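Peer 1: whatever this is, show me its structure:
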Amino acid sequence: MNCAVKRVHFIFPQSVDFSFTHFLLRLLCRSYPRSATSTSFKMPKVKSKPSKKLIDLVNEYGSDILSTDNTVLFCKACGMTINHEKKYFVCQHLQTAKHKSATEKMKTESKQACLLNTFVADSSSKSQFPTELCMAFIDAGIPLWKLENKSLRSFLEKYTKQHIPSESSLRKHYIDNNFNNVMDRVRREVAYNKIWISIDETIDPVGRFVANVVI
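Peer 2: Predicted coordinates for the structure are as follows:
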């Protein structure tokens, strides 16, 4: 079996400085379609990461309205996810009457919550005065009915700028709280330490039995 061998001779002018590697590349490119040559390849566009796109949308329209878990875009006012494939869809949702109504409702509820927190804080600071007043009278051994004295009441109201509660109010609402606070403090201080206890039984001015405990 004879194998025919074809020889190809290339003749170039001596003045041409043509690298052999470059020559082979050009020769090979002729055997492929023009669309496959190196000059026809284009770098694909690099798409931005979904998480970055979502974060940018949240930053643009406000984190008080939108939020994301790096997977979906969520509207806080409407309580639903939004199509974020295109910015147009997000803008379209934000312009709907449903979203605007939900946003106004959310802002109103937020203001009411702030007012409620302020009211609770003010109420807490105001209730602190009668609590400490009750504790001070008990620690000093002053009967609470002394607060019914008009001269003492007017004096305290004048210089403390506070409403002085009645004896019955202190007994109903503050004595138990003060007792519980003292017991909690004793428990924290004693904890698991060894203690010594002395108990003495006596009677109060109205004849009731009282047990005095010393720790």
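Peer 1: only C-alpha atoms from now on, for both contacts and neighbour counts.
Peer 2: Fine.
Peer 1: residue 144: neighbour count?
Peer 2: Using other CA atoms under 10 Å, residue 144 is surrounded by 16 other residues.
Peer 1: isn't it right up against residue 169?
Peer 2: No - judged on CA atoms under 8 Å, residue 144 makes no contact with residue 169 at a distance of 10.2 Å.
Peer 1: could you identify the helix or strand that succeeds the helix or strand harbouring residue 181?
Peer 2: Assigned by DSSP states H and E, residue 181 falls within helix 175-190. Past helix 175-190, further along toward the C-terminus, the next helix or strand under DSSP H and E is strand 198-203.
Peer 1: so what does that next one touch, helix or strand wise?
Peer 2: strand 209-214 (3 or more CA pairs under 8 Å, 6 or more residues apart in numbering; DSSP states H and E).
Peer 1: would you mark the buried spots in the strand it packs on?
Peer 2: Residues of strand 209-214 classed as buried: none (neighbour count, 16 or more other CA atoms under 10 Å).
Peer 1: to the chain's geometric centre, what's the distance from it?
Peer 2: Averaging C-alpha positions (CA atoms, centre = their mean, to the nearest Å) puts strand 209-214 50 Å from its chain's average.
Peer 1: here's the other one to compare against:
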Amino acid sequence: MASQYEGILRTDKSVLFCIYCNCSITGGKTFNVKQHFETHKHKLCVERRSEKTESQLLLNKYNTFSKDFCKIFLSANIPLEKARHPSVIEFLGKHTNKTVPSVTNLRLKYVPALY
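Peer 2: From the prediction side, this is the model:
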């Protein structure tokens, strides 16, 4: 049964376990599984999991932007303090729809990774 719903259910040969809800499904029959999938708790857990995935993707995109931003400034010998200049903030906001990362975050997270 767990092989039909790989990534949602797992089994230890005797008990079916819902990965999303972190609970066991009694009976182990198709009816019990479908009944569990229709519960309010399961639907909420699935929704939360998809929200986490979406937010993680956005966070990864932002981290890539921050790393590239830092790399450009360092490779061009532009002091990171210049990122605070209003014209830089305005330009990047207008053309990338992203906020300029703080200089402190750039120094702590990205400079060590680039060197």
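Peer 1: number of nearby residues for the counterpart of residue 106 of the second structure in the first structure?
Peer 2: By TM-score structural alignment, residue 106 of the second structure lines up with residue 170 in the first structure. As a burial measure, residue 170 of the first structure scores 19 neighbours (other CA under 10 Å).
Peer 1: please enumerate the helices of the first structure.
Peer 2: For the first structure, applying DSSP state H gives helices covering 20-29, 50-61, 87-94, 97-139, 150-160, 167-173, 175-190.
Peer 1: got the angle for the last one vs helix 97-139?
Peer 2: Think helix 175-190 of the first structure. If you take axes from the mean of the first three to the mean of the last three CA atoms, to 10 degrees, helix 175-190 of the first structure sits at 80 degrees to helix 97-139.
Peer 1: could you name the helices and strands sitting against helix 175-190 of the first structure?
Peer 2: Using 3+ CA pairs under 8 Å, 6+ apart, helix 175-190 of the first structure sits against helix 97-139.
Peer 1: the equivalent of residue 145 of the first structure over in the second structure: how many residues sit nearby?
Peer 2: Superposed on the second structure with TM-score structural alignment, residue 145 of the first structure falls opposite residue 81. Residue 81 of the second structure sits with 11 neighbouring residues when counted by other CA under 10 Å.
Peer 1: circling back to that earlier point, in TSV, list the helices of the first structure along with distance to residue 211 of the first structure.
Peer 2: Formatted as TSV, the helices of the first structure follow (distance: least, CA to CA, whole Å):
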stretch	distance to residue 211 of the first structure
helix 20-29	109
helix 50-61	66
helix 87-94	71
helix 97-139	17
helix 150-160	31
helix 167-173	20
helix 175-190	15
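Peer 1: about what we covered before: hang on, the match of residue 145 of the first structure packs against residue 104?
Peer 2: No - shown here, residue 81 of the second structure and residue 104 do not form a contact pair, counting by CA under 8 Å, at 9.4 Å.
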